[in-house]
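Trainee: Structure for this input, please:
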Amino acid sequence: MFTPRVAMASLSGESDAEWAIGGSEYAGAAFLGGIALDERTRTAARKLVSRDRTEFLPDDPIDFVDEQLAMLSDAPIRPGINVRSTTLSPVRTVAEVCRNHDAILEINAHCRQEEMCSTGAGQSLLRNPDRLCEQVRVAAETGATVGVKARTEVFGTDLPELSRRIVDAGADVLHVDAMDSEHVIGDIAAATDCFLIANNGVRDEVTVTEYLEYGADAVSIGRPSDRPEVLSRVRSATAEWFTEVVA
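Mentor: Here you go, the predicted model:
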């Protein structure tokens, strides 16, 4: 999927092509975004901005994605785009753009902001598996590499079982924010054969090793993704782990 087995996780309104290039010495993938694609999620994003959160709100989100991915065409890193939508048409269109750039289309089932969840996007999708799987299926039908960003500890969600459904719908990648339930990474790894990225608190050899021992295929870094010293430690730890595993 990508090497080194380190990803930079999207930070809403902050993770763009320039940010990805800045970490390309250390990471194998960078998820840009999140990008609100349709009117309901864009309205929610505007509400978030009104209370001082950062959001990408370009005039045309599809053109923005295309431009950002084009900027990474020669960068030594695989890009992904984290997106939020309540409707299928823009998911299909942005998946086609991602396919053309060999980028990963990542459906956001992770955002927990009330403004976004009330639209039916973000982590609310974890409580509506049919709608989430439908978005995955529509994106996968384009031939794009499709992923889902999810989080553990969402009440009423059996994430390992949901992960099986997501993979059956066509997802190639699961990007899981483990929060304080790191053991769930092991449950998901046992339940599916997809490429599994573990996120939350990844900073050093200890945290990297914990996730990889649970069966993750890669780890991702969120807030410290603009800190070379953290990226360097995580890259070294993952490289050492996979060298030892291969050996």
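
Trainee: from here on, contacts and neighbour counts on C-alpha atoms
Mentor: OK.

Trainee: Let me see the ranges of the strands in the chain.
Mentor: Along the chain, counting by DSSP state E, strands occupy 6-8, 29-36, 78-84, 104-109, 145-151, 173-177, 195-199, 218-221.

Trainee: which other residues reach the last one?
Mentor: Applying Cα atoms under 8 Å, 6 or more residues apart in numbering, the external contacts of strand 218-221 come out as 5-9, 195-203, 208, 211-212, 231, 238.

Trainee: switch to 7 Å and redo it
Mentor: Around strand 218-221, the neighbours that count as contacts under Cα atoms under 7 Å, 6 or more residues apart in numbering are 5-9, 196-199, 202, 208.

Trainee: Could you do the second one as well?
Mentor: When contacts are defined by Cα under 7 Å, 6+ apart, strand 29-36 is touched by residues 2, 6-13, 15-16, 20, 42, 45, 56, 61, 77-85.

Trainee: coming back round to it: which one of the strands of the chain lies nearest to S124?
Mentor: strand 104-109 (6.9 Å; Cα to Cα).

Trainee: Remind me what the closest one packs against, helices and strands.
Mentor: Applying 3 or more Cα pairs under 7 Å, 6 or more residues apart in numbering; DSSP states H and E, one finds that strand 104-109 contacts strand 78-84, helix 88-100, strand 145-151.

Trainee: let's see this one next to it:
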Amino acid sequence: MEFIEVLAPMAGITDGTFCRDISTLGFDMVTLGGYNADQSTLNAGQEILARGRPEFDLKPGDLLPYLEEQSFLLKCQDLWDGMVSVNLRALTTDPIIEVSRLKNVDVVEINAHCRQPEITQLGCGQALMENPSHLEKFTREVVKKAKSKVSVKIRANVPDVDEIKTVSAIDHAGADYLHLDAMKPGFNSADYDMVKLIRQETSMFIIGNNSIRDIGSARKMLAAGADGISIARAAIGGTLSFDLSQI
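Mentor: The predicted model follows:
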């Protein structure tokens, strides 16, 4: 499998313009989002906005035309021919499948990662990891009906969550990518041991994420078993302090 470098989703930041401007730094895939894709998650997003978090503020009917416009901003340029991914939070599969049918969307990413309480109390985001059988069914439905590739983003070291069961569920469902936030609470670095453990349990394409801020941390993620890396905070200013081509 080919190594890829991914611009990770950053709520309220990675829209089409931001992704377009940073894509030429060497990213093979850029991720729009994350977005709340149905009424329940949109309502939760309003609650999150009310306490000062910069989440996307879109009405249900606005999402598809908005994403059509944002993905076109990336695909219409001649300087970059990478993939466009969209990270989505939803209680049902339908809105995710709808997004997969947009012309310029190459990957839809199921958000099993968000830890905002307004989202998790719905059984969405990170809460999906607490029910592997439901996550498997949910992912399989998206894989079956999507017109694009499918990724699932999860977080490591969530209390009372068995990462191996979670990964197994996603693998059995047929996802194309496992986007792993190898978070290690209390540490300023990724949990490379967790990446190694998950690598032993699946042949899925693993996109390793967390604390990749320089060449060294990127290489450590790959050495631990990731097939690719994703970068978020290091790119938040619209540039990078290191050269992706040197990884």
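
Trainee: what's the TM-score for these two chains?
Mentor: Superposed pair, TM-score by TM-score structural alignment, normalised by the length of structure 1: 0.88. Supporting alignment: 233 aligned residues with a Cα RMSD of 1.7 Å.

Trainee: before we move on, back to that, could you look over the strands of structure 1 and pick the most buried one?
Mentor: Most buried of the strands of structure 1 by mean neighbour count (mean count of other Cα atoms under 10 Å) is strand 6-8; its value is a mean of 30.

Trainee: how much does that one stray from structure 2?
Mentor: Compared with structure 2 after the fit, strand 6-8 of structure 1 shows a mean deviation of 1.1 Å (mean Cα distance after the TM-score superposition for structure 1).

Trainee: Quick check: buried residues in stretch 14-25 of structure 1?
Mentor: Buried residues in stretch 14-25 of structure 1, counted by 16 or more other Cα atoms under 10 Å: 15-17, 19-21, 23-25.

Trainee: quick one: terminal-to-terminal distance for that stretch?
Mentor: One end of stretch 14-25 of structure 1 sits 19 Å from the other (Cα to Cα, to the nearest Å).

Trainee: Need the contact partners of that stretch.
Mentor: Contacts of stretch 14-25 of structure 1 (Cα under 7 Å, 6+ apart): 30, 32-33, 68, 71-72, 75-77, 226.

Trainee: If we only consider those, which is nearest to C98 of structure 1?
Mentor: Q68 (10.7 Å).

Trainee: which ones are touching whatever residue of structure 2 lines up with that closest one?
Mentor: Here Q68 of structure 1 is matched to Q70 in structure 2, going by TM-score structural alignment. If you count contacts by Cα under 7 Å, 6+ apart, Q70 of structure 2 has them with 15-16.

Trainee: Go again with 6 Å.
Mentor: Counting by Cα atoms under 6 Å, 6 or more residues apart in numbering, Q70 of structure 2 makes contact with G16.

Trainee: Point to the residue nearest the middle of structure 1.
Mentor: Ranked by distance to the mean C-alpha position of structure 1 (Cα atoms, centre = their mean), the top residue is K149 at 4.4 Å.

Trainee: Tell me the buried residues in stretch 122-139 of structure 1?
Mentor: By neighbour count on 16+ other Cα under 10 Å, the buried set for stretch 122-139 of structure 1 is 122-127, 129, 131-133, 135-139.

Trainee: Ok, stretch 203-223 of structure 1 next?
Mentor: Applying 16+ other Cα under 10 Å to stretch 203-223 of structure 1 flags 203-205, 207-212, 214-222 as buried.

Trainee: related to what we said a few turns ago, include distance to S181 of structure 1 when you put the helices and strands packed on strand 104-109 of structure 1 into CSV, please.
Mentor: Output for these, formatted as CSV (distance: least, Cα to Cα, whole Å):
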stretch, distance to S181 of structure 1
strand 78-84, 23
helix 88-100, 30
strand 145-151, 10
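
Trainee: Any buried residues in the top helix by length along structure 1, and which?
Mentor: Assignment by DSSP state H gives helix 228-246 as the longest helix of structure 1. Counting neighbours by 16+ other Cα under 10 Å, one finds that the buried residues in helix 228-246 of structure 1 are 230-238, 241.

Trainee: As CSV, those with distance to P90 of structure 1 would be great.
Mentor: Putting these into CSV (distance: Cα to Cα, whole Å) gives the following:
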residue, distance to P90 of structure 1
V230, 35
L231, 33
S232, 36
R233, 38
V234, 35
R235, 34
S236, 38
A237, 38
T238, 35
W241, 39
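
Trainee: closest to V94 of structure 1 among the residues you listed?
Mentor: L231 (28.8 Å).
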